[in-house]
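Participant: please work out how this folds:
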Amino acid sequence: MLPRTFTLRAAALLAALAMGAVGLVAPTAQAEHADRSPAVKPDPRKRLGLFVDPKMPAYQQGGVYRTRIGSNAQAFWVIPEAYDTSSVKSKVEEYTGDAANARKTPVLTIYGIPGRDCGQYSSGNPLQTAAQYRGWINQVAKGLGGTHALVILEPDALPLFSSSVQACPTKPDGWLGMLRYASRKLSGTGAWVYLDAGHSNWTPYDDRPRFLQKAGIAYDRGFSTNVSNFRPTADEKAYAAKMLSGLRKLGVKGKRYVIDTSRNGARPPDGSGYDVINPTWARLGKPPRLVFDGAFDGKLWVKHPGESDGQVNGGGPSGQWCDMLADRLLDRPSEQPYCP
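Facilitator: Take a look at the predicted model:
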């Protein structure tokens, strides 16, 4: 008489062999383990909303400015005048830490390349050389590590420096290399980096995909359009499609884009053209929202509505908050005739 345990094991073995003969054998232990392996978690940026920072200017103003402007997510601008190489890492960590505590996605704009804005309203950059810029970017990257941030990289730099018709006396030597370094370094932190590509009316732009390629967009998630500008969203989508097509022809595939809709809620009343410095006809655009619709990742508010573009059309110094400019965007009367 065999022990009962042995008899049961033998019966189980015979049953397994019989099932195997008709193709019904149970999964192997390895297969069972594979079936139980955890599914890949979706990227948190695809499920978390964008971070609404209570430190942003419109939020701090309170009242209608908070409810209609400040309650929307806006990018945190990282500029070397405010955050130099010694302090920028901690400032980026502070902002992304606030976003993490709120369980939201941080959005940052990196704006520090030497020669930016061609010496116009945003001049005064303390970074003058490629070596200084790389050192600053290295510290930004250290602050970004593991934060799952969205990053707009150097608004206007590529279209300004690559333009054949735009005079730019401050265009730095090696600007493509600087953008390529920043693309690689910042994307290496896990951030979704969008290299700025100007906008639909910044022409000619037939060569822009080639410059995007040389500036390192292969490292990035994609590109941004309409930053601090006023072009309609439909125009920007058509422009983005041309950039994507041009990139594919160069072998750069799978790129995506975002559009700044912070101030593109109206067209010029006479249709004659577009001011770009505090236009009197501009209005708030559609609220920021990630949509992940094909190559279109979504709408962002990169420029802060209510902050001046420069001392034109009643505006104050670039980047300065002004109630009157915010009132214009909200299409409401203002007690201020011009910015102080």
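Participant: alpha carbons only for contacts and neighbour counts from here, please
Facilitator: Fine.
Participant: right, and Ser122 touches Ser318 too?
Facilitator: Yes. At 6.4 Å, Ser122 counts as touching Ser318 under the criterion of Cα atoms under 8 Å.
Participant: which residues of this structure fall in helices?
Facilitator: Counting by DSSP state H, residue ranges of the helices within the chain are 4-21, 29-36, 57-61, 63-65, 88-101, 130-144, 157-162, 175-187, 208-214, 233-249, 323-330.
Participant: got JSON lines for those helices, with mean neighbour count too?
Facilitator: As requested, those are exported to JSON lines (neighbours: other Cα atoms under 10 Å):
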{"stretch": "helix 4-21", "mean neighbour count": "12"}
{"stretch": "helix 29-36", "mean neighbour count": "10"}
{"stretch": "helix 57-61", "mean neighbour count": "19"}
{"stretch": "helix 63-65", "mean neighbour count": "16"}
{"stretch": "helix 88-101", "mean neighbour count": "18"}
{"stretch": "helix 130-144", "mean neighbour count": "20"}
{"stretch": "helix 157-162", "mean neighbour count": "22"}
{"stretch": "helix 175-187", "mean neighbour count": "22"}
{"stretch": "helix 208-214", "mean neighbour count": "20"}
{"stretch": "helix 233-249", "mean neighbour count": "18"}
{"stretch": "helix 323-330", "mean neighbour count": "22"}
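Participant: in a markdown table, list these along with distance to Pro169.
Facilitator: Shown next, in a markdown table, are the helices of the chain (distance: least, Cα to Cα, whole Å):
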| stretch | distance to Pro169 |
| --- | --- |
| helix 4-21 | 79 |
| helix 29-36 | 61 |
| helix 57-61 | 32 |
| helix 63-65 | 38 |
| helix 88-101 | 28 |
| helix 130-144 | 17 |
| helix 157-162 | 10 |
| helix 175-187 | 13 |
| helix 208-214 | 19 |
| helix 233-249 | 27 |
| helix 323-330 | 30 |
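Participant: one more, so I can put them side by side:
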Amino acid sequence: MSRTTTAPPRNRTALIAACAVIVAAAGTAATLSSPARAAAPGCTVDYKVTNQWDAGFGAAVTVTNTGDAVGSWTLEWSYAGNQKVTQGWNATVTQTGAAVTAKNASYNGNLGTGASASFGFNASYSGSNALPAVFKLNGVTCNGGPTDPTDPTDPPGDRVDNPYAGAKVYVNPEWSAKAAAEPGGSRIADQPTAVWLDRAAAIAGVNGGMGLRAHLDEALRQKGSGELAVQLVIYNLPGRDCAALASNGELGPNDINKYRTQYIDPIAGILADPKYAGLRIVTTVEIDSLPNLVTNTTPRPTATPNCDVMKANGNYIKGVGYALNKLGAVGNVYNYVDAGHHGWLGWDDNFSASAELFKQAANAEGATLADVHGFIVNTANYSALKENNFTIDDQVNGVSVRQSKWVDWNRYTDELSYAQAMRAKLVSLGFDSGLGMLIDTSRNGWGGTARPAGPGPRTSVDTFVDGGRYDRRIHLGNWCNQSGAGLGERPKAAPAAGIDAYVWVKPPGESDGSSTAIPNDEGKGFDRMCDPTYAGNPRNNNNMSGALPGAPLSGRWFSAQFQELLKNAHPAL
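Facilitator: Here you go, the predicted structure:
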């Protein structure tokens, strides 16, 4: 299994002032504060309710200094109701009676002319949740006032049909440095790869690494005067990846509110910062989630208890819908939902049911189909882009290729045909006719000496398919650190009909999971499909796993795999 043209945003929550909405930011780069002085007479404030439930709400505030520079700031407002702040971040937020005071953190006190600072908080309330009417920055009243939260005229960003067309794509400097340090790695170190936000801590940065803001700031530097797309993987659902232990996550099956308020809301807030409005931000939304609800739940023989739980509680549907709604409200974000791969969803029983489920999720939690710019297939997987030595319509001695052990009655032989067919199906269900598809080609090249030069012998349908297929996995269901894999097509915009881009979402060299059990604090389990001695399960028809030995935890650098990908690259390096 895998591993991850919209209409204007609708139904936005309450906004204040004339600036674009900004929500709380985690991991702002550290700067030194200078002594406080009197605020110059000029400021605007954006205040947004990012999430609201029966007894509480989350809010995000951005203050923009339109006057002279200040070295520190204090923002004040009062509530008309019984709202009580319970928790804040990126500022010290206190409350006395109805009056609220937010003071800068140590790293965001300097505000030059035109500069902004963002912070967020959670609060309780009952009854109505009226917006504050007046804000003061360092004692100076800011201009602007509340807007009608139901006003549909809130101007969105203008999205292009294909965010990759005519644009550079962000090169992650952390991955690039690891690739360049490998023998021969400099040949691909300048390729764009995605940034994985696989836990809440990744937003601020883990173990001294770059956080989301740091990546976006670097993307602005790389952008220059042209266009640039930056690729993010949104990957932290409750009960994540219920059928593959190696990529389990930090949130329990019922932690949907944590997912909303501690993960999606902070990400959405950072992406909404006007500072980043010139970037084309491409999100891959929750790989491996929705397809699991189709293929790995009761009564399927491949069902797992964890997937049954996630189907019953609905938190995959809710989480994906919430992410699409919140991220889709940011005018320069392009949401692409994970749609598995042909070796997972290409069978009749899986294909249509998955498409229907994608539609259900895209209409959940306030999202609509317009919040989906496209879909991505083969995320972090190994399925060949195009099998040239046989087609699904071929026969050998009157026996269809579909009857071969490899194809096993699938409707598709490769990712390109699957992606184009899934696109057509989704459009028929009501998704935009301009829907675009992405294909992750980071590890599906299957080059090297094992790559067949032509069709296999026509002695039987199995010898014909097995002798000619580029994909050299033991079974289509094998997904973990596959032996013999190679780099695939380099990232490329608009390579085929209906395809927005070939992309490297899975950074080559990052492990899928550990070969043996490794204790960790990331919530990642040990999956036997990553063990090269494992003889399989019903999901891979009880075949050997085909995994490389010596692999670290998922996401960690795996030098042996990187070297194998270089060696077997197709097109060759």
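Participant: what about stretch 93-110 of structure 1, start to end distance?
Facilitator: Taking Cα to Cα, to the nearest Å as the measure, stretch 93-110 of structure 1 stretches 14 Å from start to finish.
Participant: my error: substitute stretch 184-202 of structure 2 in the last question.
Facilitator: 29 Å.
Participant: pull out the buried residues from that stretch.
Facilitator: Buried positions in stretch 184-202 of structure 2, judged by neighbour count with 16 or more other Cα atoms under 10 Å: 185, 188-200, 202.
Participant: and the two most separated of those?
Facilitator: Based on Cα to Cα, the longest span within those runs between Gly185 and Ala200 and measures 30.1 Å.
Participant: aligned to Phe230 of structure 1, what sits in structure 2?
Facilitator: Mapped onto structure 2 by TM-score structural alignment, Phe230 of structure 1 lines up with Tyr382.
Participant: for burial, what's the neighbour tally of the nearest residue to its match once chain neighbours are set aside?
Facilitator: Leaving aside its sequence neighbours, Tyr382 of structure 2 sits nearest to Asn444 (Cα to Cα, 6 or more residues apart in numbering; 4.5 Å). Counted with other Cα atoms under 10 Å, residues neighbouring Asn444 of structure 2 total 28.
Participant: quick one: what's aligned to Asn444 of structure 2 in structure 1?
Facilitator: That one, Asn444 of structure 2, aligns with Asn264 by TM-score structural alignment.
Participant: residues contacting its match?
Facilitator: Counting by Cα atoms under 8 Å, 6 or more residues apart in numbering, Asn264 of structure 1 touches 229-233, 282-286.
Participant: could you rerun that using 10 Å?
Facilitator: For Asn264 of structure 1, the contacting residues are 226, 228-233, 281-286, 329, by Cα atoms under 10 Å, 6 or more residues apart in numbering.
Participant: one more: Ala494 of structure 2?
Facilitator: Ala494 of structure 2 neighbours (Cα under 10 Å, 6+ apart): 162, 164-165, 436-438, 500-502.
Participant: same question for Tyr263 of structure 2.
Facilitator: 197-203, 234-237, 257, 323.
Participant: if we use 8 Å, what do you get?
Facilitator: Contacts of Tyr263 of structure 2 by Cα under 8 Å, 6+ apart are 199-200, 236.
Participant: format those as CSV; extra columns: distance to Leu293 of structure 2.
Facilitator: Shown next, in CSV, are the contacts of Tyr263 of structure 2 (distance: Cα to Cα, whole Å):
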residue, distance to Leu293 of structure 2
Arg199, 22
Ala200, 24
Asn236, 16
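Participant: quick one: contacts of stretch 268-282 of structure 1?
Facilitator: Under Cα under 8 Å, 6+ apart, the answer for stretch 268-282 of structure 1 is 229-230, 263-267, 308-310, 312-315, 325, 328-329.
Participant: for PyMOL, what selects the buried ones among the residues you listed?
Facilitator: With 16+ other Cα under 10 Å as the criterion, this PyMOL line picks the buried residues out of the contacts of stretch 268-282 of structure 1:
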select buried, resi 229+230+263+264+265+267+308+309+310+313+314+315+325+328+329
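Participant: still on that earlier bit, reformat the contacts of Ala494 of structure 2 as JSON lines; add distance to Gly58 of structure 2.
Facilitator: JSON lines is the format used below for those (distance: Cα to Cα, whole Å):
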{"residue": "Asn162", "distance to Gly58 of structure 2": "33"}
{"residue": "Tyr164", "distance to Gly58 of structure 2": "33"}
{"residue": "Ala165", "distance to Gly58 of structure 2": "36"}
{"residue": "Gly436", "distance to Gly58 of structure 2": "33"}
{"residue": "Met437", "distance to Gly58 of structure 2": "34"}
{"residue": "Leu438", "distance to Gly58 of structure 2": "33"}
{"residue": "Asp500", "distance to Gly58 of structure 2": "35"}
{"residue": "Ala501", "distance to Gly58 of structure 2": "36"}
{"residue": "Tyr502", "distance to Gly58 of structure 2": "37"}
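Participant: list buried residues within the residues you listed.
Facilitator: Counted by 16+ other Cα under 10 Å, the contacts of Ala494 of structure 2 give 162, 164-165, 436-438, 500-502 as buried.
Participant: of the residues you listed, which is the nearest to Ile270 of structure 2?
Facilitator: Among these, and counting by Cα to Cα, the member closest to Ile270 of structure 2 is Tyr164, at 21.4 Å.
Participant: measure that closest one to Leu438 of structure 2 for me?
Facilitator: 10 Å.
Participant: ok, now Ser124 of structure 2?
Facilitator: Ser124 of structure 2 is 41 Å from Leu438 of structure 2, by Cα to Cα.
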